[in-house]
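K.L.:
Quick one: sequence and predicted model below, then my questions.
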Amino acid sequence: MRIIVADCSAEYSGRLNASLPLAKRVLLIKADNSLLIFSELGSYKPLNWMAAPCTLRDITPESADTRSGGESAEIPQKVIRVSADKSNDVLEVTLRHIYSDESYDLGEDPGLIKDGVEDHLQRYLAEQIERIGKGAKLVRREYPTAIGPVDIMAIDANGEHVAIEIKRNGGIDGVEQLTRYCKLLNRDPLLAPVHGIFAAQTITPQARVLAQDRGFRCLILDYEEMKGVEDDSLRLF
């Protein structure tokens, strides 16, 4: 990773044309030659960038240009030109004054580890299946069907099958997904009747109304409580 702090301007040409006037900015150059330009303020998104695959040239001017009238123009310390490999797009950054130009070997990154994702919710609910009702038993996680796996298949205290669809944030799309699973599963006389439970950390009002209209129950999952933190906020509707 190369990080440059410099007074710079930039010109992007190709499928679109864009320019950045001279200002103090941060340039981030990754090992794949992709270049991103950041300012002090604003969000995480760069002001401009060139993504890989691309080719980077680091150009140091050898002599000053001459302006009209014979006045010596300011010599840029460096020009960085990045060209896209699969198009004619070019990003050229002119560095007038470089405050810092450092490279770092970050090594191999293990990637982002997310806590509270759907797989974790599924695993905890499978281990604590009686949260859907006393006497419930787990059949299996990722129960296979012809249109994809059901997150959890269980049997309730009455011996009837229950298909459970799990989302972090439950919306209408999740209810529709559960509807398709239950419709298919109920065609199997060995499984029918199959009931549905829509489980999520949050459920939108529209999704709740639709789920109840389809005959499904809604289960609010408190991830911290499921991990063992004492909390009475788990609710079954």
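P.N.:
Great, that's in hand. Residues are numbered from 1 along each chain as shown.
K.L.:
Please count neighbours and contacts with C-alpha atoms only from this point.
P.N.:
Noted.
K.L.:
helices or strands up against the longest strand seen in the chain?
P.N.:
Ranked by residue count and defined by DSSP state E, the top strand of the chain is strand 90-103. The contact analysis (3 or more C-alpha pairs under 8 Å, 6 or more residues apart in numbering; DSSP states H and E) places strand 90-103 against strand 2-13, strand 48-50, strand 78-84.
K.L.:
Comparison target below:
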Amino acid sequence: MRLVIARCSVDYVGRLAAHLPTANRLIMVKADGSVLVHSDGGSYKPLNWMSPPCKIEEAPGVWRVVNKAGEELRITLEEVFSDSAHELGQDPGLRKDGVEAHLQELLAALPETFGEGFSLVRREYMTAIGPVDLLCRDKAGAHVAIEVKRRGDIDGVEQLTRYLELLNRDTLLAPVAGIFVAQEIKPQARVLAADRGIRCVVVDYDRLRGMERNELTLF
């Protein structure tokens, strides 16, 4: 990553025109080719940027950053205070704060969340393609496979579908129903789950932890 702190003005020419008057700013050039112009405020959002792939042409006092669509970010440098490059290496990606794993623990301790008479058989019930988060029994004694996600999307429904196909081949378990659980479930995932005969359950993480909300509600 290259970091340049400079007094500069910035002009964007593309589907629209935008101009940043002269000021002290941070210019970031990332390894993926993106260029971002930041001020010392405005939170994490850049004032202007060019997404990759793009080409940077540097001339004395001027940078031209052009993308494949011909749009241009022109940075006019009046004074450069710092220009440094840093090798960050491969990034492992964002890891969540353990909410999903903790959510699974809470639900294992509170199987009645899924309905009256539910009981836990096992957490991380292993199948040939991976572990089912929770295997429970309903009040009638039938098995229910439960997949827990922080945010529920189509991939999670597909994952539970594969588990159900395997579990229902086991005569000691079948028939096995499915429940897809998350703090938030996308509409497309709900539609797919309904088509597969999978029930969706939205849970409140804080409420499961015994934390009451401070804000007033109408209902």
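P.N.:
Cool, got the structure. Here the structure is a predicted model, which means the values were calculated and not measured.
K.L.:
just the angle between the longest strand of the first structure and strand 78-84, please?
P.N.:
Computed by axes from the mean of the first three to the mean of the last three C-alpha atoms, to 10 degrees, the angle separating strand 90-103 of the first structure from strand 78-84 equals 120 degrees.
K.L.:
I'd like the next helix or strand past strand 90-103 of the first structure.
P.N.:
helix 118-127 (DSSP states H and E).
K.L.:
can you pull out the strands in the second structure?
P.N.:
Going by DSSP E, the second structure shows strands at 2-13, 17-29, 35-38, 48-50, 54-59, 62-67, 72-85, 119-127, 130-137, 143-152, 176-185, 199-202.
K.L.:
ok, and which of the ones you listed has the densest surroundings?
P.N.:
strand 143-152 (a mean of 23; mean count of other C-alpha atoms under 10 Å).
K.L.:
residues in the first structure matched by that one, start to end?
P.N.:
Against the first structure, the aligned range for strand 143-152 of the second structure is residues 161-170 (TM-score structural alignment).
K.L.:
Report the mean deviation for that stretch after fitting onto the second structure.
P.N.:
Here the mean offset of stretch 161-170 of the first structure against the second structure after fitting is 2.1 Å, by mean C-alpha distance after the TM-score superposition for the first structure.
K.L.:
which position in the first structure aligns with residue 200 of the second structure?
P.N.:
Match for residue 200 of the second structure (TM-score structural alignment): residue 218.
K.L.:
Tell me if I'm right that its match and residue 202 touch.
P.N.:
No. Using C-alpha atoms under 8 Å, residue 218 of the first structure is not in contact with residue 202, being 10.0 Å away.
K.L.:
Which one, of the helices and strands packed on strand 90-103 of the first structure, ends up nearest to residue 148 of the first structure?
P.N.:
Nearest to residue 148 of the first structure among these is strand 48-50 (37.9 Å), distances taken as C-alpha to C-alpha.
K.L.:
Which other helices and strands does that closest one contact?
P.N.:
strand 35-38, strand 78-84, strand 90-103.
K.L.:
Superpose on the second structure and give me the mean offset of it.
P.N.:
Compared with the second structure after fitting, strand 48-50 of the first structure deviates on average by 5.9 Å (mean C-alpha distance after the TM-score superposition for the first structure).
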